[in-house]
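A.B. asks: With the sequence up front, the predicted model follows.
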Amino acid sequence: MKHIRVAGSSSSYISVFSLFKADFQLIDANAHEMEANNVRNKNLASSIQGKLQQQSPLRSHHSIFRVPNVLRNDNERVYVPRLISIGPLHHGSKLQTMEGIKLWYLHCLLQRDQTRKTGLEHFVEAIRDIEQDCRDSYEEQIDMSSDDFVEMLVVDGCFIIELFRKSSGEVPTKEEDPVFHKSWIHTPLINDLLLLENQLPWRVLDRLFDLTLETSAGNNNHISLPEITLRYFEVYSLGMLSRTYRASGSKHLLDFIRNSLIGWYQSDDAHMPLSLFKIPSATELAGSGIILTTGRKYDGMLNKTFEDGVLRIPPIRVCKNGESLFRNLVAYEQCETTTGVSKYASYAVLLDHLIKSKEDVELLVKRGVIENFGDDMAWLLNNLSNGIIVYNFTYRRIYENLNTFCGTRWDRWHAYVRAAFRIYFRNPFELMNFTNAVFIVTLLTLIQTTYSVASYYKPQQ
């Protein structure tokens, strides 16, 4: 073995070997550390791999959602149930008053027809068959056992069906029924049943409805589930439910109401991102000569038209649950990926642009666009479109035509004349009264002017 001799003392050999030994130890430590890191990296990668979702969380079969915080915008009260919980998202909350009523309603349903061949076992079996499909309807992972989940669907679904039948008169109500004999329950209950977070899949209601049809003699003319649902919500659904309801394809109660409100709505094909596209307020439009009036109610609340200086808006009824229903419809549309065009979001933007002050509300009430039943209309002034993202604004063409019209002086003057004749001269008597009034005012003004001139030139005594 050949040694390297370093000039100096004999201790130089020892120093060199010590350096080599330290280097080897450092290399060995680095190798161990790298191996340990590789193991940790593999374990972490395996852990992440186990958490990966093979499908997008925004799958098309999701239809019941938590309202995103960006849409809540300090309006928690219009999204969270106050009286009754329906479905799993608020199940087990402190809303216990109605839990006993649910079970009592189920008891009444089962006891009413002693000859019924169906019963709880049939209900459970029918809902168990669609359990996974129902779980998939919710965007959130439902942390409930199979039995608890099916029980909840059966109890909640039977309560809703029994409620609808009692409300329609198909089933008699009892004097001790608090739902119909305590006035404070009625409106909050309707409100809670139309919350996005408080829904059951429509399939649950459909199956239970068919299973609970009365079979006794003389009671064969049954109201369908869509019609009985329409009857229950009609007064408290912005006054705009279309008789041409479309139950097929409905995903839950809120979705059914949404489809009914749309009616025969034909979307403007000139969609565009909203950006800074705006129109003047209602009073400003009227000041520009545009006539604001109502459209046909049963065409659907979304059908707006602007033609020959006339902006037609189907009437919207302001009820106690109006804000909650409207905001939940918008939230549903914002969460649902299959609804396509932003219909209700566009409508919210339109209302925001038209209504900037109480004067705007008063004008729309006067024109019949808003049917005010004495309820608080402050929500119409409360920034309805805050937090809303409008990808396809459906009123682009109307906006363009309104802005063009407002910018044309001749059209504005022509509209003033046309509006005057439509408002004041609807019959010969109004025209005669108007003419007489103009003549009298002109005559009085002329007499006053003559008297003033004569007094000024009167000779001094």
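C.D. replies: Done, it's in.
A.B. asks: Could you use CA atoms for every contact and neighbour count after this?
C.D. replies: OK.
A.B. asks: Flag every buried residue along stretch 436-453.
C.D. replies: For stretch 436-453, the neighbour count (16 or more other C-alpha atoms under 10 Å) marks no residue as buried.
A.B. asks: for stretch 34-46, same thing?
C.D. replies: Within stretch 34-46, judged by 16+ other C-alpha under 10 Å, no residue is buried.
A.B. asks: cool, stretch 105-115 as well?
C.D. replies: Buried residues in stretch 105-115 (16+ other C-alpha under 10 Å): 105-106, 109-110.
A.B. asks: As JSON lines, the residues you listed with distance to residue 353 and secondary structure would be great.
C.D. replies: Below are the buried residues of stretch 105-115 laid out as JSON lines (distance: C-alpha to C-alpha, whole Å; DSSP: H, G, I helix; E, B strand; the rest coil):
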{"residue": "105", "distance to residue 353": "46", "secondary structure": "helix"}
{"residue": "106", "distance to residue 353": "47", "secondary structure": "helix"}
{"residue": "109", "distance to residue 353": "49", "secondary structure": "helix"}
{"residue": "110", "distance to residue 353": "52", "secondary structure": "helix"}
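A.B. asks: Now render those residues as CSV, adding distance to residue 337.
C.D. replies: CSV is the format used below for those (distance: C-alpha to C-alpha, whole Å):
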residue, distance to residue 337
105, 36
106, 35
109, 37
110, 39
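A.B. asks: Go through those residues and say which is closest to residue 32.
C.D. replies: The nearest member of the buried residues of stretch 105-115 to residue 32, counting by C-alpha to C-alpha, is residue 106 at 67.8 Å.
A.B. asks: got a list of what that closest one touches?
C.D. replies: 155, 158-159, 162 (C-alpha atoms under 8 Å, 6 or more residues apart in numbering).
A.B. asks: ok, second structure coming up, stack it against the first:
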Amino acid sequence: MWRKNECYAEPIGYSPNEFVRILVIEGCFIIELFRKIAYKELREKNDLIFTGDWMFLFLLHDLILLENQVPWIVMDRLFNMTMDPTHNKPLIELVKTFLHTFLFTESLMATLLSQIGSISSIFEQCCLDCEPRFTSYAILLDNLINTTKDMDILCENKVIDNWLNPDDAVPFFNKLYYNTHLKKEIYY
């Protein structure tokens, strides 16, 4: 059984019932958001999250804050409990769609991801049994990319696509896994 103190570095200032209630509400909100991103027909016509650019950017910033992370095990259980037979992509596919659609766009790359410091903290850093695939990949990219020439070589050989100016991309990749901890060996 999952216990809240096993997943958080500091004590949680809520009773167990309050804490579970918060996780359920936030988890359901995130799952609904992911589904609405993947399935546009689920969006209401006047949904402020999708009609007001400022609201979505505010929400993105809020989602990436470490203190707002919902453990993957909670997300997975809530997702399975709310499965819809007509919209049945697995949770990991919805997360990939979210990341691809909103976090890997040119307009957000210099802003939001530089504030995160690490994409791996979203999945791996909050789950004890998670394999460090993203963090390992971030470490690999950091070791491969140290100069604009490195970036040019990787782009020319179609190893990566770079939507940034090479002078901006190098520091981005060099701090991609900033403030993360590698729990196990490197995969790549």
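C.D. replies: Yes, it's here. Quick caveat: nothing in here was measured; it's all calculated off a predicted structure.
A.B. asks: about what we covered before: of the contacts of residue 106 of the first structure, which belong to helices?
C.D. replies: 155, 158-159, 162 (DSSP state H).
A.B. asks: The second structure: matching residues for the longest helix along the first structure?
C.D. replies: Across the first structure, the helix with the greatest residue count (assigned by DSSP H) is helix 11-51. When the second structure is aligned by TM-score structural alignment, helix 11-51 of the first structure has no counterpart there.
A.B. asks: Following the chain past that helix, name the next helix or strand.
C.D. replies: Using DSSP states H and E, the helix or strand that directly follows helix 11-51 of the first structure along the chain is helix 69-72.
A.B. asks: residue ranges for the helices of the stretch 151-300 of the first structure, please.
C.D. replies: Assigned by DSSP state H, counting those that start in this stretch, the helices in the stretch 151-300 of the first structure fall at 178-181, 183-193, 202-211, 225-233, 253-262, 282-287.
A.B. asks: tell me, what residue is most central in the second structure?
C.D. replies: For the second structure, the residue nearest the mean C-alpha position is residue 122 (4.1 Å; C-alpha atoms, centre = their mean).
A.B. asks: which residues sit in contact with it?
C.D. replies: Here residue 122 of the second structure is in contact with 64, 66, 69 (C-alpha under 8 Å, 6+ apart).
A.B. asks: Save those residues as TSV, and put in distance to residue 180 of the second structure and neighbour count too.
C.D. replies: Formatted as TSV, the contacts of residue 122 of the second structure follow (distance: C-alpha to C-alpha, whole Å; neighbours: other C-alpha atoms under 10 Å):
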residue	distance to residue 180 of the second structure	neighbour count
64	14	18
66	11	13
69	14	18
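A.B. asks: any idea which of these is the one closest to residue 159 of the second structure?
C.D. replies: Closest to residue 159 of the second structure, out of all of the contacts of residue 122 of the second structure and judged by C-alpha to C-alpha, is residue 64, at 26.9 Å.
A.B. asks: and the closest one, how far is that from residue 117 of the second structure?
C.D. replies: Going from residue 64 of the second structure to residue 117 of the second structure by C-alpha to C-alpha, to the nearest Å gives 10 Å.
A.B. asks: do residue 53 of the second structure as well
C.D. replies: 23 Å.
A.B. asks: Which one's more surrounded, these two?
C.D. replies: residue 117 (18 against 11; other C-alpha atoms under 10 Å).
A.B. asks: which pair in the buried residues of stretch 105-115 of the first structure spans the largest distance?
C.D. replies: 105 and 110, at 8.7 Å, using C-alpha to C-alpha across these.
A.B. asks: What span of the second structure is stretch 254-271 of the first structure aligned with?
C.D. replies: So stretch 254-271 of the first structure sits over no part of the second structure, by TM-score structural alignment.
A.B. asks: okay, how far is it across stretch 190-204 of the first structure, tip to tip?
C.D. replies: 19 Å.
A.B. asks: And it, how far out from the chain middle?
C.D. replies: For stretch 190-204 of the first structure, the distance from its own C-alpha centre to the chain's C-alpha centre is 12 Å (C-alpha atoms, centre = their mean, to the nearest Å).
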